[in-house]
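1. Pasting the sequence and the predicted coordinates here, then a few questions.
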Amino acid sequence: MTVHDTSAPSPAPIADVRPVVRSHHGDDVEDRYEWFRAKEDAAVIAHLEAENAYTQERTAHLEGLRARIFDEIKGRTLETDLSVPARRGDWWYYGRTLEGKQYGIQCRAPLASPDDWTPPELSADIEVPGEQVLLDGNVEAQGHEFFSLGSFEITTDGTQMLYGVDVAGDERYTVRVRNLVTGEQLPDVIPDTFAGATFSPDGRFIVYTTVDDAWRPDTVWLHELGTSVDSDAKLFHEPDERFWVGAGFTRSDRYLVIGLGSSITSEEWLLDADDLRGAPRVVWPRVEGVEYDSEHAVIDGEDVLFILHNHDALDFELVRVAASAPSGERAVVIAHRPGERLLGVSTFRDWGVVGYRRGGLARLGMLDYGNGEVSEIEFDEPLYSVGTGGNPEWAPPLLRLGYGSFVTPGTVFDLDVATRELLLRKRQPVLGGYDADDYAQARVWAHAQDGTQIPISLVWKRSFGDAGVSPRALHLYGYGSYEHSIEPGFSVARLSELDRGVVFAVAHVRGGGEMGRQWYEDGKLLSKRNTFTDFVDCALHLIDNGYTAPDRLVAEGGSAGGLLMGAVANLAPELFAGVLADVPFVDALTTILDPSLPLTVIEWDEWGDPLHNAEVYAYMKSYSPYENVRMDASYPRILAVTSLNDTRVLYVEPAKWVARLREVGADALLKCEMVAGHGGVSGRYNAWRERAFELAWLLDVLGVADA
């Protein structure tokens, strides 16, 4: 049953009104709460703290439920555990978690022999011969409320380690270096880097990236170990504010690849790994709207590049070119197939792996260099997610895969490339007697307003009956931006919902990538409203077909999915009992109008440029949640969760949104983490508590919160 607090609650925080006028394209808009943006203003911090206190008071009756859900997550998790070792050089590398510890521990153990390709079966209770602890996150996090590891790399010879740490949540990492033979901390310290610093193959250099004032990674640097950071060489700088820059070495160690990407255009530059101070050379000069990425291989003694691109190929094609002349003759390896989106290629010495989407699911196939044929790796479940991972070696006989579904916990396979046998290495333990057969998953299709069929994935516990037989409490999740697909993945925390009879569903709306590149194109820029109406149509389908009812339906989305939440709350508030918005992008127009804010210019390819285009301005103004809060609507209960140090979606957006919702009488709560970033709190126990807080609120709204 639902437990309600019968005492009279304190009044909700009412923010001061300090109007400022925004003027663009002849349109004047009074913004009453833009002053929240002044993060250094004591009044802003006081308001956020008052919001936190109010949210805590309003949810105090759920404290017991939060504790039970946390205990359930904890009780189902094997707290002391090890990952499956991955081979690199002369070592097996793996991670440990220990009961009671927030952060992972990075370890390694020596190979039994050079021919040893079968990872050791490690046990948390048995000492691993020759084990070395490389980095203990719990030690590094001491004295800090937040800890995040953004770079972690070992030299090819295994003698030195770099690691990049963020202790504020602002995604600025300080890189340090440790000698793994002596344990000595080297004097090399590189502050304010972006994630992903890496050693050169010979171990002499560190390649890293820094960001500009808008938090855009824009410059690639070369640091020689033992020298001052002040003398680091600038390898590449990208002045165009639409492009992010990154760098990494090919698996073959032959090249450093410097990659640039906006939402719609990409470009790559190559440097020989043995001449990093040389001049980089472009793979293909950038062409607006053309995306590509390359992978190096050696075929019949020739250096070649496999290039995946979308030039005159909406869902991409794969070609092969000579690495010495990448703009020269192209041999088509996989031709463009409309509706079957090629996602990527990974190359190894003797074969490749191709990722693609078909029928709304990600798939993998082995690429034969000799004839260009792709043989798909098949799995039994109707819904699943699969990808490669942990494959640093250039010439392995095995391919490491990660697999899972809504009902199958995360699974690690090694594929024997010669025999095509899948070797089960580990399945995520779920304690407490979990049985996958107790749960069911399915896909149904909703009809959008324009006739498009929208896939909906569902998972539920069988003991409560089949989904769709009678209206049930239902949790509907959505995202729908950046061509990001929501995969059918397992969640321990989700079991706390399913075991209380809740059906979990994902609306795979346009703007995501589930159904190919056109699916994305039809949910961005001046077609963005399709994302929102698709979600509403999915909700209507679930209601009309007996899966749920409006008073038993809660919607959730985060970041750009939080924009979706704000938009559907305005479009169809009557369909939902509650809306959970994590780090929500709900003041989208204000943000995208200001090129001085982090990431804004980059985002123009996704949303449009309202600063210079009146049509885009009017279109974004028509859906931006903060600007469209309705006086005539009866809103569902709303919980917005944000973080003070988030650099991607600033805390000011949900803070303003909640204040505006309060003006129209909405029951809206704001929870702001005061030491965290876009990903929320750090540490697994803190993350479990955060999710328990959200799920307790959600279950309370659904009316299935237990006593």
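-> Here it is on my side, so go on.

2. Please make it C-alpha for all contacts and neighbour counts, starting now.
-> Will do.

3. List the buried residues in the longest helix along the chain.
-> The helix that spans the most residues within the chain, counting by DSSP state H, is helix 684-702. Buried positions in helix 684-702, judged by neighbour count with 16 or more other CA atoms under 10 Å: 684-685, 687-702.

4. Report all helices and strands that it contacts.
-> Contact here means 3 or more CA pairs under 8 Å, 6 or more residues apart in numbering; DSSP states H and E; on that basis helix 684-702 packs against helix 63-76, strand 553-558, strand 578-582.

5. Apply 10 Å and report the result again.
-> Of the remaining helices and strands, those touching helix 684-702 by 3 or more CA pairs under 10 Å, 6 or more residues apart in numbering; DSSP states H and E are helix 63-76, strand 474-478, helix 495-498, strand 553-558, strand 578-582, strand 637-643.

6. Please compute how far that helix lies from its chain's middle.
-> With CA atoms, centre = their mean, to the nearest Å as the basis, helix 684-702 stands 19 Å off its chain's centre.

7. quick check: angle from that helix to strand 553-558?
-> Per axes from the mean of the first three to the mean of the last three CA atoms, to 10 degrees, the angle that helix 684-702 makes with strand 553-558 is 150 degrees.

8. got the angle between helix 684-702 and strand 637-643?
-> Orientation note: helix 684-702 sits at an angle of 160 degrees relative to strand 637-643 (the same axes, to 10 degrees).

9. Output the helices and strands packed on helix 684-702 as a markdown table; include the columns mean neighbour count.
-> Output for those, formatted as a markdown table (neighbours: other CA atoms under 10 Å):
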| stretch | mean neighbour count |
| --- | --- |
| helix 63-76 | 19 |
| strand 474-478 | 26 |
| helix 495-498 | 22 |
| strand 553-558 | 25 |
| strand 578-582 | 28 |
| strand 637-643 | 24 |
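
10. Quick one, which of the ones you listed gets closest to Gly566.
-> strand 578-582 (7.7 Å; CA to CA).

11. here's the one I want to compare it with:
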Amino acid sequence: MPTGPDAPVEHIILDENVKAEGHDYYSIGAFKVSPNNKLVAYAEDTKGDEIYTVYVIDSASGQYVGQPLKGITSDIEWAGDDHLVYITMDSILRPDKVWLHKLGSDQSSDACLYHEKDDTFSLGLQASESKKYLFVGSGSKNTSFIFYLDTSKQNKELAVLTPRVYGIDTTASHRGNHFFITRRSDEFYNSELVACPLDNVAETTVLLPHRESVKIQDIQLFDNHIAVYERENGLPKVTVYRLPAIGETIGQLQGGRTIDFIDPTYAVDPEESQFHSTVLRFHYSSMRTPPSVYDYDMDSGESVLKKIKPVLGGYDASNYVTERKWAAAADGTQIPMSILYRKDLVKLDGSDPLLLYGYGSYEICIDPSFRGSRFSLVDRGFIYVIAHIRGGGEMGRKWYEDGKLLKKKNTFTDFVDCAEHLIQNKYCSKEKLCVNGRSAGGLLMGAVLNMRPDLFKAAVAGVPFVDVVTTMLDPTIPLTTAEWEEWGDPRKEEYYYYMKSYSPVDNVAAQEYPNILVTAGLNGRCPLDLHLKKTLVGC
């Protein structure tokens, strides 16, 4: 930041600490600046139930503009300088309606742009990097389709970008005179990238074809470049391509440059970047590398470290070891594991204590990012391991499909096989093995404790989903209907008996269990999968 007498004076737009005073719980779920930079819309939750109230303030004076919008999700976007688009939920907390609000008007007069009536689908909202279009997506676990809204037009209506076709899943963005679309189906299960002209969305050109070993996870568009976030062999990668000038013919992408990363296992995610820039900003960390922000020059290929999060207490990354190992599942599948330990404390002779973490649901990737809280254990000699089991998305779409519905038990047996591999290779012993999982990972805990209580010393289950059959039988419970494509619909006999065969509360037996800690919450709900691009959330 510039300094000196002519330097700009820092101006606080919103102080979350001040806003939180008097509340037992307080969270800002969205903070969106209007296109002219004069107004800010922010979403506030004071209960922890993820039902938000949105306020609009003048960014200069801090004064409120109009009346707040109540009972909505944190999905809000500006549609010009005087309109907001937002989403509300139905009685089971499913995002089902998208609305257009004109500043200064009453919320009761807002126009409903779309109502999703299928209770297995949920809505999501996203602005393009160019800020010229908003995308409204409706998605289930297997299918999604997209509407778009041109923010520059006075007549703000949704138009269809990708049609609703069962089994086809799409995400979208915009640059110049093209929409860029990733789409997945049974045929191209790891996704392909296509472009279509704004005036003929049915005419698509393949930019990146489907590849069996590479999964397209996200894209980030710029004036002259596209950054493609992918996964290969279980690891994230970022490949940057130069795009032809706007108006020129666009074809299959060639000559991409892949960014190099330093750790054997790591996490990399997009950061907000300037659309008109040649600099890609990304977030990087590993289990031993603190959160770091890099600027990558897409023309020169050079990365510059802009910021690294300080870690108190004399932290030195060179004291720690990160490894990537593979465990063989019973069917021969190789399961990747990410491992962290302090090299001057761990003996690797079977006597070390170990904490094994797992999730394995919703195609969520549990990448080995940095967590300062782990070092409370690691600095006392614990080994920390993440098992990247089937049901997650680390190894591509089929990795997920092989751990859901009638293949869900692969998730549990993979975790057990990882535990046994660690014991056999002297990372720990049964007497020193602890396990941990949250939400769907809490289901994992319950299932493996029923299957192999002899294998673990202790287990921590956070907000565990353990009453699978009873929960899925009740469509009035929040989020249940959208889950049928993940676990199965137990109203159908085949799914009922399969789910009952692993549901933790239905399989408790008269056997000796390890020590178990279960935690829960009062008001929170767990939006395990809102499915749409950049809204995928894991608890």
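-> Done, it's in. Because the structure is a prediction, the values reported are computed rather than measured.

12. TM-score of the superposition?
-> Here the superposed chains carry a TM-score of 0.94, computed using TM-score structural alignment, normalised by the length of structure 2; 521 aligned residues with a CA RMSD of 1.9 Å.

13. Please tell me how far Thr642 of structure 1 sits from Gly558 of structure 1.
-> 10 Å (CA to CA, to the nearest Å).

14. looking at it, Ser34 of structure 2 is touching Ile76, isn't it?
-> No - when contacts are counted by CA atoms under 10 Å, Ser34 of structure 2 is not listed as touching Ile76 (11.2 Å).

15. Quick check: neighbours shared by these two?
-> Common contacts of Ser34 of structure 2 and Ile76, defined by CA atoms under 10 Å, 6 or more residues apart in numbering, comprise 41, 84.

16. Who has more neighbours out of the two?
-> Ile76 (25 against 19; other CA atoms under 10 Å).

17. how about stretch 138-150 of structure 1, which residues of structure 2 does it hit?
-> Residues 17-29 of structure 2 are where stretch 138-150 of structure 1 lands when matched by TM-score structural alignment.

18. now the matching stretch, how far from the chain's geometric center?
-> 24 Å.

19. Looking at structure 2, name the residue matched to Tyr439 of structure 1.
-> With TM-score structural alignment as the criterion, Tyr439 of structure 1 matches Tyr320.

20. Look up how far Ile366 of structure 2 lies from the counterpart of Gly360 of structure 1 in structure 2.
-> Using TM-score structural alignment, the partner of Gly360 of structure 1 in structure 2 is Gly234. According to CA to CA, Gly234 of structure 2 stands 10 Å off from Ile366 of structure 2.

21. Then Gly488 of structure 2?
-> Counting by CA to CA - Gly488 of structure 2 and Ile366 of structure 2 are separated by 23 Å.

22. Over to Tyr320 of structure 2?
-> 20 Å.

23. higher neighbour count, the two?
-> Between Tyr320 of structure 2 and Ile366, Ile366 has the larger neighbour count (other CA under 10 Å), namely 21 against 18.

24. Confirm the more buried one sits in a helix?
-> No - counting by DSSP: H, G, I helix; E, B strand; the rest coil, Ile366 of structure 2 is not found in a helix; it is coil.

25. Excluding covalently adjacent residues, which one is nearest to the aligned partner of it in structure 1?
-> In structure 1, Ile366 of structure 2 lines up with Ile486, judged by TM-score structural alignment. Nearest residue to Ile486 of structure 1, sequence neighbours excluded (CA to CA, 6 or more residues apart in numbering): His508, at 7.0 Å.

26. For the aligned partner of that neighbour in structure 2, give me its contacts.
-> Matched to structure 2 by TM-score structural alignment, His508 of structure 1 sits across from His388. By CA under 10 Å, 6+ apart, His388 of structure 2 lies in contact with 234, 326, 335-338, 357-360, 364-368, 394-395, 399, 411, 414-415, 418.

27. what comes up buried for stretch 49-64 of structure 2?
-> Buried residues in stretch 49-64 of structure 2, counting neighbours by 16+ other CA under 10 Å, are found at 50-59.

28. okay, it sits on what stretch of structure 1?
-> Under TM-score structural alignment, the match for stretch 49-64 of structure 2 is residues 170-185.

29. Show the end-to-end separation of that stretch, please.
-> Using CA to CA, one end of stretch 170-185 of structure 1 lies 25 Å from the other.

30. burial count for Gly278 of structure 1?
-> Neighbours of Gly278 of structure 1 (other CA under 10 Å): 11.

31. ok, for it, nearest residue in space, not its chain neighbours?
-> In space, Gly278 of structure 1 is closest to Leu271, 6.9 Å off (CA to CA, 6+ apart).

32. Then Arg184 of structure 2?
-> The spatial neighbour of Arg184 of structure 2 that comes closest, neighbours along the chain excluded (CA to CA, 6+ apart), is Ser191 at 4.3 Å.

33. which ones are touching that neighbour?
-> Ser191 of structure 2 neighbours (CA under 10 Å, 6+ apart): 168-170, 181-185, 208-212, 214-217, 396-397.

34. how near is Gly328 of structure 1 to Val319 of structure 1?
-> 11 Å.

35. Relative to Arg510 of structure 1, how far out is the match of Ile366 of structure 2?
-> Going from Ile486 of structure 1 to Arg510 of structure 1 by CA to CA gives 12 Å.

36. shared neighbours of these two, anything?
-> Counting by CA under 10 Å, 6+ apart, the residues touching both Ile486 of structure 1 and Arg510 are 479-480.

37. where does the counterpart of Gly137 of structure 2 in structure 1 fall, helix, sheet strand or coil?
-> Aligned counterpart of Gly137 of structure 2 in structure 1: Gly259 (TM-score structural alignment). Taking three-state DSSP as the rule, one finds Gly259 of structure 1 in the strand state.

38. what's near enough to touch Gly259 of structure 1?
-> Contacts for Gly259 of structure 1 (CA under 10 Å, 6+ apart) come out as 243-248, 266-270, 282-283, 292-294.

39. Which of these has the largest number of neighbours?
-> Among the contacts of Gly259 of structure 1, the one with the most neighbours (other CA under 10 Å) is Ser294, at 29 neighbours.

40. In space, what's closest to the aligned partner of it in structure 2 - neighbours in sequence excluded?
-> By TM-score structural alignment, Ser294 of structure 1 lines up with Ala172 in structure 2. Spatial nearest neighbour of Ala172 of structure 2, excluding adjacent residues (CA to CA, 6+ apart): Ile181 at 4.4 Å.
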